[in-house]
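Visitor: Everything below, folded, please.
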Amino acid sequence: MSTTTAGTSGQTLKARASSFIGSAVEYYDFLLYGAAAGLVFPKLFFANLPVALATTLSYVILFTGYAARPLGGLLFGHFGDKFGRKRMLFITLLVMGLVSVSIGLMPGSAQIGVAAPVILVVLRVIQGIAVGGEWAGATLMSMEHSEHGKKGFGASVAVAGAPMGAVLATLVLGLFSGRKDFMLAPDIWWASWRIPFLLSFVVVLVGLYLRSQIHESPEFEEARRRGEVRTNVPIVEMWTKYRKEVVLGILATGAPLFLQGLLAVWAVPYVVAGGAVGRQDALMMLTVSNFLHVFAIPASAWLSDRLGRRPVMIGGAILSAVGLWGMFALFNTNQPLLIGLAFIVGNPILQASMYGPIGAFLGEKFDPNARYTGVSLTYQFGSLIGSGLAPLIADQFVGQGRDTTSLALYMSVFFVISGLAVVLSRETRHQQTHTERFVEANLVD
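Guide: Next comes the predicted model:
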């Protein structure tokens, strides 16, 4: 490799840091709603409905955000493949922050009636569009600034930003959930659950500053110099050139994201309803597991840089399909220590084992000139059938009861399908496009 290694290392570090922190900020905002959906919003926006129906409707609104994510992925992916990753990431972060602050200032149904949940749906859709463009852009910026042989780890740094965002969301929400005014009567406008949403304004400013300090992706810039960034529509190439890669990517992503969504949204209300732990303790358990998750994801990706994406992800699928039965058994013990262990089994052990290499696994399926669109499309549709449906499906399988057998069976089959999608995918750990080979030989700061 020629030229300024130190300078390149400095820019790589900046790209990874900005992608990690930017993703953490984005997912802090996005997952804050998920944490609040089962704890606060049923009473605030559906105060006159039965608890079970109100909770289901809160999860439906949660799903609208996931349903909007593929649209955001296509929108920002299209322009990200034409004009670059950096400016798209600045826009997505700004939009996420504005929406989160708006949710924090919203009146409930007691103040403005049915307009409250309608406005919440609109905000949630906008939020989903922004997140739809965020994940791929942040992952690619970190991956494309990394040298060959370290791209799995590089991509995973941005991926690990999501559980850090979850740590911040559940930690802040958990701290405020212990206050007496956390959830006041629905007809009282102010309650302290709003503070975590409003605090996002501060972290958004930090994220915007960091993103202003990085250069555009060297692989994208080289593709543009070589004339590979054309005026065609990237989404058309997904159908004509990358159809198999898109389908397999969606299926491979779905199961680990289902587990992620289940633990982030459904698990806390479930264990609280069991009576063994309180709301604040359950949120702290989730926070600890997410903190460990931040380190487990890069560890799994690092392993994929050495062994290959396919062996690590196939092993993760098998481990998850079997291990989730033990996770549910621990959740159902009604023993606080074992419930906390269940969260740790679920996130940093099972979910990370297959999810860690996912950024590079998807990114390496596409050439740089169509990569933003391709990664956005596969990941966000995988998120739609995974994280987006997780709380709704869990609610239907388990309801107000404690029998998780049907849910565990559904998830095991899902992991088998995701594992088979990886089996049918080609190994890409050593694969490089001619643009990537040129960048590797001519890296400059």
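Visitor: make it CA atoms for all contacts and neighbour counts henceforth
Guide: Noted.
Visitor: can I assume G363 is in contact with V375?
Guide: Yes - G363 lies in contact with V375 (CA atoms under 8 Å); the separation is 5.9 Å.
Visitor: Same drill for the two, tell me which one is more crowded.
Guide: V375 (31 against 27; other CA atoms under 10 Å).
Visitor: hang on, that one packs against E134?
Guide: No - with contact defined as CA under 8 Å, V375 does not count as touching E134 (10.8 Å).
Visitor: just to confirm, which helix or strand has R426 in it?
Guide: Under the criterion of DSSP states H and E, R426 resides outside all helices and strands.
Visitor: how many neighbours does it have?
Guide: So R426, with other CA under 10 Å, has 14 neighbours.
Visitor: Now do the contacts for it.
Guide: Remark: with contacts taken as CA atoms under 8 Å, 6 or more residues apart in numbering, R426 is in contact with R310.
Visitor: cool, L71 as well?
Guide: Applying CA under 8 Å, 6+ apart, the residues near L71 are 129, 132.
Visitor: one more to line up against the first:
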Amino acid sequence: MNKKLERKVLSASLIGSSIEWFDFFLYASVASVIFSKQYFVTDNPTLSNLIAYFGLALSFFIRPFGGIFFAHMGDKMGRKRTLVITLLLIGVATVAIGLIPNYETIGILAPILLLLCRLVQGLGIGGEWGGALLLATEYAPAEKRGYFGSVPQMGVTIGMVLGSLAFYIMTSLTTDEQFASFGWRLPFIFSGVLVIFGFPIRKGLDETPEFKQVQKEGTAPKVPLIHTLKYHWREVLVTSGAKFVETAPFYIFGTFVVGYATTTLGLKFEHIMLIVMTAAILTTILIPLYGKLSDKVGRRKLYLMGAAAMLLYSFPYFWLLEQKSVIMVLFATIIGLSIIWSPITAVLGTMFSEVFSKEVRYTGVTLGYQIGAALAGGTAPMIAEYLMSKFNHTYVPVAIYLMIIAAISIFSVLSIKKQKHLL
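Guide: Okay, here's the model as predicted:
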């Protein structure tokens, strides 16, 4: 593969995942500080927060359905066409969120329209990740597959950086009243510019060599979903479980901490945004390095090291937060997100793609990823909020919850059939 094609492939796989996670992080960051107060209005602040986080979780529950639809399209009609559609869906829904009037203006329509946009986002995101991953790994030379597969994973933290930076700038340039009135809306609307930038990059790329081979051989099953569930259901279960430790801690370190640090610990919103952004920048640098390392030492070894470290770090993380110091929160977030989480996410996508055969790969990786995300991802902030309110605002049950999540993933990956490239 020449350098020009390599840059084009990696850019196309990265741009969509970056926009996807930028859009997601925008919602997650203001769920407890804006949406709970302006859209999900109740007399109970905890209930309003829970409903706002339900809006976060809702898109995760719809993702498997979007994933099934777009994965079927991707396995039958190609990766490229599918990725163009998912990019447009995500972008339009996100811009719309920035334009929806609040509850005070249009009443019950406000939360309904907001949740509807989250559903549309979820449908698009459901098909986005698997396609972006396969675009990278199916073009990749065998000796660089770990590195190529880590690039779309960088979109998670790039999106986080963009989201954090956007809100940090807005909170710095506006008063609290101005931010609550219109400042929070501008980053959502700005996402439309990113879509306009990303559309021609994807539109101009050819189909992957491996999909072309499937088309030539005529080996694609008539209904990829049925074929996958019939012959690859074990792989779907294993990859779903493996997703747990990559998704739940991410939302605790990157989104739950925003509401927790500002409302419970009394720290400033802009300081927490800066902390998350700093950790995300460092994580973005480390992800491709771990991807390259996995080409040398194997995916499973790196993954299990990260998952075991996550299990051990659950209690120390919250202890550091409880010191109520900006420096300690920064330290806690860098350890959790940059040092422990980055090797897990760096190898996850490539590991998934190597578990499934190319005929049903889009469907297989999408099911595993989105089912795992629905069960352990979008629900994580909501579960953490519930556990803390249920147990007198102590972090102990949340730390135990993270340990259980890590244990499930460790067991899942240990059960993956041993293959040379995974060892």
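Visitor: What is the three-state secondary structure of the most centrally placed residue in the first structure?
Guide: Closest to where the C-alpha atoms of the first structure average out (CA atoms, centre = their mean) is A162, at 5.2 Å. Classification of A162 of the first structure by DSSP: H, G, I helix; E, B strand; the rest coil places it in helix.
Visitor: Would you mind finding the match for it in the second structure?
Guide: The alignment partner of A162 of the first structure in the second structure, by TM-score structural alignment, is V156.
Visitor: Please tell me how far its match sits from G378 of the second structure.
Guide: From V156 of the second structure across to G378 of the second structure, the span is 14 Å (CA to CA, to the nearest Å).
Visitor: S412 of the second structure too?
Guide: 20 Å.
Visitor: more neighbours, the two?
Guide: The neighbour comparison of S412 of the second structure against G378 (other CA under 10 Å) goes to G378, with 24 against 19.
Visitor: and the more buried one, what is it in contact with?
Guide: G378 of the second structure neighbours (CA under 8 Å, 6+ apart): 53, 56-60, 248, 251.
Visitor: now with 7 Å?
Guide: By CA atoms under 7 Å, 6 or more residues apart in numbering, the contact set of G378 of the second structure is 56-57, 60.
Visitor: Dump the residues you listed into a markdown table; add secondary structure, neighbour count and distance to V347 of the second structure as well.
Guide: A markdown table is the format used below for those (DSSP: H, G, I helix; E, B strand; the rest coil; neighbours: other CA atoms under 10 Å; distance: CA to CA, whole Å):
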| residue | secondary structure | neighbour count | distance to V347 of the second structure |
| --- | --- | --- | --- |
| L56 | helix | 26 | 25 |
| A57 | helix | 25 | 25 |
| F60 | helix | 29 | 22 |
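Visitor: Of those, which ones are shared with the first structure?
Guide: Using both residues aligned by TM-score structural alignment, their matches' CA atoms under 7 Å, the first structure keeps these contacts from the contacts of G378 of the second structure: 57, 60.
Visitor: Relative to G291 of the second structure, which of the contacts of G378 of the second structure is nearest.
Guide: Distance to G291 of the second structure, by CA to CA, is smallest for F60 among these, at 26.0 Å.
Visitor: Translate that closest one into the numbering of the first structure.
Guide: F60 of the second structure maps onto Y66 in the first structure, by TM-score structural alignment.
Visitor: so that match makes contact with G128?
Guide: Yes - using CA atoms under 7 Å, Y66 of the first structure makes contact with G128 at a distance of 5.8 Å.
Visitor: Quickly list what's touching both of these two.
Guide: With the criterion set as CA under 7 Å, 6+ apart, the contacts of Y66 of the first structure and G128 do not overlap.
Visitor: In the second structure, what sits opposite P391 of the first structure in the alignment?
Guide: P391 of the first structure maps onto P381 in the second structure, by TM-score structural alignment.
Visitor: With S240 of the second structure as the reference, measure out to that match.
Guide: 19 Å.
Visitor: Which of these two has more residues huddled nearby?
Guide: It is P381, of P381 of the second structure and S240, that has more neighbours when counted by other CA under 10 Å, with 31 against 26.
Visitor: Report the secondary structure element holding that one.
Guide: Here P381 of the second structure sits within helix 379-390, counting by DSSP H and E.
Visitor: immediately after that helix, which helix or strand?
Guide: Next element after helix 379-390 of the second structure (DSSP H and E): helix 396-414.
Visitor: counterpart of that following helix in the first structure, which residues?
Guide: By TM-score structural alignment, helix 396-414 of the second structure lines up with residues 405-423 in the first structure.
Visitor: got a list of contacts for that stretch?
Guide: Counting by CA under 7 Å, 6+ apart, 248, 251-255, 310, 314, 317, 320-321, 324-325, 394, 397 sit against stretch 405-423 of the first structure.
Visitor: What residue in the first structure is paired with M328 of the second structure?
Guide: By TM-score structural alignment, M328 of the second structure lines up with L338.
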